[in-house]
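In: below are the sequence and a predicted model; questions follow.
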Amino acid sequence: MSTIQLVNARECSRFSLLLGLAVLTLVAGGCGGEQTTTVGTSETAAHHDDIAWFDGSPEAAFALAESEGKPLFLYWGAEWCPPCHYLKNKIFKRPEFVAKSQEFVPVYLDGDTESAQILGEELGVMGYPTVIIFSPDGEEVMRMPSTIPVEEYAVVLDSAMERMRPVKTVLAEVMEAGPANAHPSDLNVLAFYSWEQDSKVELEDEEKTATFGRLNEETPNELRLEKSRFLALYLGALIQQSRDSEEALLTDAERAELDTAVAALLEDDQLVANNLILLFYYSRETVELLHPADSPPRQALIGKWVAAAQGVENTGNLPVDDRLDAIYPQIQLAKLQAEAELPAESEEEVEIPAELQDHIRERIAWATGAVTDEGELQAVVNSMGGLLMSSGLEGEAEELLTQMMDKTEAPYYFMSWIGSIKKDADQPEEALAQSLRELPRSLLPLPLGLDLSAPGDRAGTRRRHGHRGRLDRDLVRAAGPRRRLCRRQLLAAGPTRGRLSDVERGRQP
């Protein structure tokens, strides 16, 4: 039987919590009575297409999994979360996954409910979306990634079910025996484990570098996908460690060896498709890690990276969101090249080429016409706004979000973003008005650093959000038992791009 303790809790909307925390002069309301969290109601099941989400409490779901000897598939999401809609569109709506889900007890947990937050705290949920696989007896065995192809998603599920051991145990056994001698399914689990959401193994930065470096080096060459994933994890660990170290982490020979491996990955469509986080969000840092100074080898790697990104952008069977995100490395590498042409001591902020800005506008126009589903638009509009912001087109980003947000499933998510754009443009009154415009249905915090006091207010009621949407210490304390989880989730989601902000904080591929 599952050892997870489930409790009854008073269900309050996140509006009641966050509004009460942020706007101290208003009285929050809308709390319901005592009830137990239910998951997979008929409304929820319809919302998530054909997956037969369990209809009942999490406790009942774990009991059913044990009685039927089935693993449990737990999806933690929210309607406002763009990466959640990306996951649903890329994986959950695919017929092959719907069929695969019959091998599990599938549970959808709405992370905005109070008792779900309490359960998430116990599970160590790090943000939206989270997918956890449990054995029939309730032991956690796997945290799934979101960006891999659906066919590989099924393979990873099979590997987790075949071995049915906690990932911490799998890692210890693989490292003791040596990756070259490990069972292929164990290496598959380690390669595709969602390390950025890990709360069970908890490797320190130096441990990650050593562990992923060894896995990359010793995994047999015939396990191409796993080896490429370990390469991406190793690069991510090196990049993270380099942020806190002034010492060189690699010799020239090691850089050259990694450059060859990265180039081979970028030239292989299958490897690229299984390493989209590396492709999209680690371009600049990887190039700078392997080539600290501008040089012909650096330019060669940039050329291969851009070619791989353009290949994804032009792949018709990929989600629109993936095809848009493939423009991010093109932006970052264009900035890197422009900076290389500036004097060494220059602090001038570079602009991307006008041709690339025009290309971004063209792709946004294409995506606007290609996507009409409210849920998919929640993710796609998020990507479109992020592209415009990253390319220095903040005014166009505000205009786009204003025009498109009412077509999405959760417009309130974007209202906060618009407010932050206005604040950055030194329009505090407009920012406040925008953020309060439809406050009764706003479930997310107000923009980063927004002064909540009205113009001219000197009553000392100012409260500010800290770095990336983290609530001020006093406000977080007021949230009670779910405060740490809320902090992590607001950090992971924030009022800007969900997945991009994760990566910028050092998210592992």
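Out: Here it is on my side, so go on.
In: when you work out contacts or count neighbours from here on, use the C-alpha atoms and nothing else.
Out: Noted.
In: can I assume T169 sits in a helix?
Out: Yes. Counting by DSSP: H, G, I helix; E, B strand; the rest coil, T169 is located in a helix.
In: residues touching it, list them.
Out: If a contact means Cα atoms under 8 Å, 6 or more residues apart in numbering, then T169 has no contacts.
In: put this beside the first:
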Amino acid sequence: MKPISPFSVKLLAGLVAAMLVTSGSFAAESATADSHAAQAGGIEWRKDNNLDAAFALAKSSNKPLFLYWGAVWCPPCNQVKATIFNRQEFIEKSRHFIPVYLDGDSPSAQKFAAQFKVRGYPTMILLKPDGTEITRLPGEVDSGRYLQVLTLALNTSTSVNETYKQAIAGSKNIKTEDWRLLADYSWDDPDQKLVAAKEVPATLLHLADVCPPGGTASRLYLKGLFALATAEPAPSISIDKGQALSKLSKALADPKLARDNLDLVAGGAAELTAYLTSEKSPQRTKLISVWNQALVRLSDDVTISKADRLSAVIAQIALAKLNGPVISAALQKDVKKRVGAIDQATTDAYERQSVVHAAAQALGNADLLDDSDALLKAELQRSHSPYYFMSMLGGNAKKRGDKAAALSWYAQAYDASKGPATRLQWGANYVGNLVDLAPGDDARIERAVTSIFTELSKTENAFYERNRASLDRMGKKLITWNKDGQHQAVFQKVHAQLDGICAKLPVNDSQKASCQAVLTKS
């Protein structure tokens, strides 16, 4: 899916291909996913889905609550497990909060997600015992910076929301530590609560202006530029692009500043370059050169996680493609060399889930689809979530124009997927691709939708958060597919099946409206 990016890392799996086993199978897989913690002395994760009890414990022990929202298959979640949760420093810090692990496929998880406004995997929130957010912790920064942010959050007496209000009001009494928490807040999280999404670019640029000069102000400014370059729809904000180019180039040329902001430097290189410069202009050529130098330094830096080093390689490819769809043989050779070395050096199962995703994406983006396929197929036998890589293989086949192979992989991915929310996501992805690649195969589309709805009818709290988003996407696809009434027979059948599911929901249940809207939205 979400290259690893500061704009949507929580939704990373969606960049590849957006995609009910028994509860016993899920529990076994979930337990396996946390063996790192057990081996390291253990983080005492609460996984009972009893958040009331968790908050009661937080209150009685006077500790904050750390909510981790993730999924077994999610590459950045596995990255967090392999580089942060397994670190002794994090394990020791976990004694100072109540750690709650909420897996998106666990019972009632999507309902809790709606309550706490968490959708993208992973989301990590530190909350006071009364449920007030202290901060949303960034999932895209490296482990060292993450632990620094966590330490600051545990020690602060001021929530990020309070700091934000003080900054906007012009307060001069904000502590250096609280400015850092503000700069490292998950502004790209679509569910963040500080400001409306459309206001994020202007807010960040304003905060950069009022923040005391230094690295924190630079981070706020860079985040503001990236948010501005990627906002949809484009905000009506006027900036001095010449000044922005100068500030950005200085940041990229500063090894320490670039390293401190590796999530930003490797996250939106092409988007920001395209926003600030004109095609084939001297300014673009110069910026790409400076940016590539920074990216090479990052991809060579062995103190950075392997997945993040690969994200720097992906950014180089994206920059190269600004000059045309075909990249040089020299860059392809370099990509293969770097991917091969990192692949060989990655033995940890959780790290591999993240690294192989990034490596296959790098190869695919570099038009090395056969190499990407070979890497993915080799991983199917050892991955704990092979269906994720099956979807990537489907994406590669789709790029080649091989519709039959693409649909075969998407079908296999759906069949192999595990967990109610995951199966719904992968099923919706399969249906979407069926509509795109085989719109005339009514029987196949009917079978897929019927299968999804049958499982949905057996799922408690099925119409919340990510589930609802998956259903909405699939519903829009089907409505568009049948806009001329050419597939009315199938559409009516699946609509009737969904109506039966909706009818069983209580009248006062908020899910009822979500259910009824799936196949009626324009």
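Out: Perfect, thanks for sending it. From a predicted model like this one, the values you see are computed outputs, not experimental measurements.
In: what residues sit buried inside the helix or strand harbouring K493 of structure 2?
Out: According to DSSP states H and E, K493 of structure 2 maps onto helix 488-503. Within helix 488-503 of structure 2, the residues that qualify as buried are V490, F491, V494, H495, Q497, L498, I501, C502, counting by 16 or more other Cα atoms under 10 Å.
In: of those residues, closest to A196 of structure 2?
Out: Nearest to A196 of structure 2, judged by Cα to Cα, of the buried residues of helix 488-503 of structure 2 is C502 at 31.6 Å.
In: show me what that closest one aligns to in structure 1.
Out: Alignment note (TM-score structural alignment): C502 of structure 2 has no counterpart in structure 1.
In: wait, doesn't C502 of structure 2 sit right on C515?
Out: Yes. Counting by Cα atoms under 8 Å, C502 of structure 2 touches C515, with 5.7 Å between them.
In: doesn't M415 of structure 1 belong to a helix?
Out: Yes. Looking at M415 of structure 1 with three-state DSSP, it is inside a helix.
In: need the counterpart of it in structure 2.
Out: For M415 of structure 1, the aligned residue in structure 2 is M390 (criterion: TM-score structural alignment).
In: so who does that match touch?
Out: Contacts of M390 of structure 2 (Cα under 8 Å, 6+ apart): L376, L380, W409, Y410, Q412, A413.
In: just the buried subset of those, please.
Out: L376, W409, Y410, Q412, A413.
In: give me every residue that touches the second one.
Out: If I follow you right, that is W409 of structure 2. With contact set as Cα under 8 Å, 6+ apart, W409 of structure 2 has these partners: M390, S391, L393, G394.
In: once you drop chain neighbours, what's closest to the last one?
Out: Just to be clear, that refers to G394 of structure 2. A406 (4.1 Å; Cα to Cα, 6 or more residues apart in numbering).
In: now which residue in structure 1 aligns to the one you found?
Out: A406 of structure 2 maps onto A431 in structure 1, by TM-score structural alignment.
In: what about Q240 of structure 1, distance to I331 of structure 1?
Out: Between Q240 of structure 1 and I331 of structure 1 the computed distance is 21 Å (Cα to Cα, to the nearest Å).
In: nope, T372 of structure 1 is what I was after
Out: For T372 of structure 1, the distance to I331 of structure 1 equals 26 Å [Cα to Cα].
In: follow-up on the earlier one: so the match of A406 of structure 2 touches D424, yeah?
Out: No. Contact between A431 of structure 1 and D424 fails when scored by Cα under 8 Å: they sit 9.0 Å apart.
In: element containing the aligned residue in structure 2 for Q403 of structure 1, please.
Out: Aligned by TM-score structural alignment, Q403 of structure 1 pairs with A378 of structure 2. According to DSSP H and E, A378 of structure 2 maps onto helix 369-379.
In: A40 of structure 2 touches E89, doesn't it?
Out: No. Checked against Cα under 8 Å, the pair A40 of structure 2 and E89 is beyond contact range at 10.6 Å.
In: tell me where structure 2 has strands.
Out: Applying DSSP state E to structure 2 gives strands spanning 65-70, 98-103, 123-127, 133-137.
In: the second one vs structure 1, average distance?
Out: Spelled out, that is strand 98-103 of structure 2. Following the fit onto structure 1, the mean deviation recorded for strand 98-103 of structure 2 is 1.7 Å by mean Cα distance after the TM-score superposition for structure 1.
In: kindly report the same for the last one.
Out: Compared with structure 1 after the fit, strand 133-137 of structure 2 shows a mean deviation of 1.1 Å (mean Cα distance after the TM-score superposition for structure 1).
In: what's that strand aligned against in structure 1?
Out: Under the criterion TM-score structural alignment, strand 133-137 of structure 2 matches residues 140-144.
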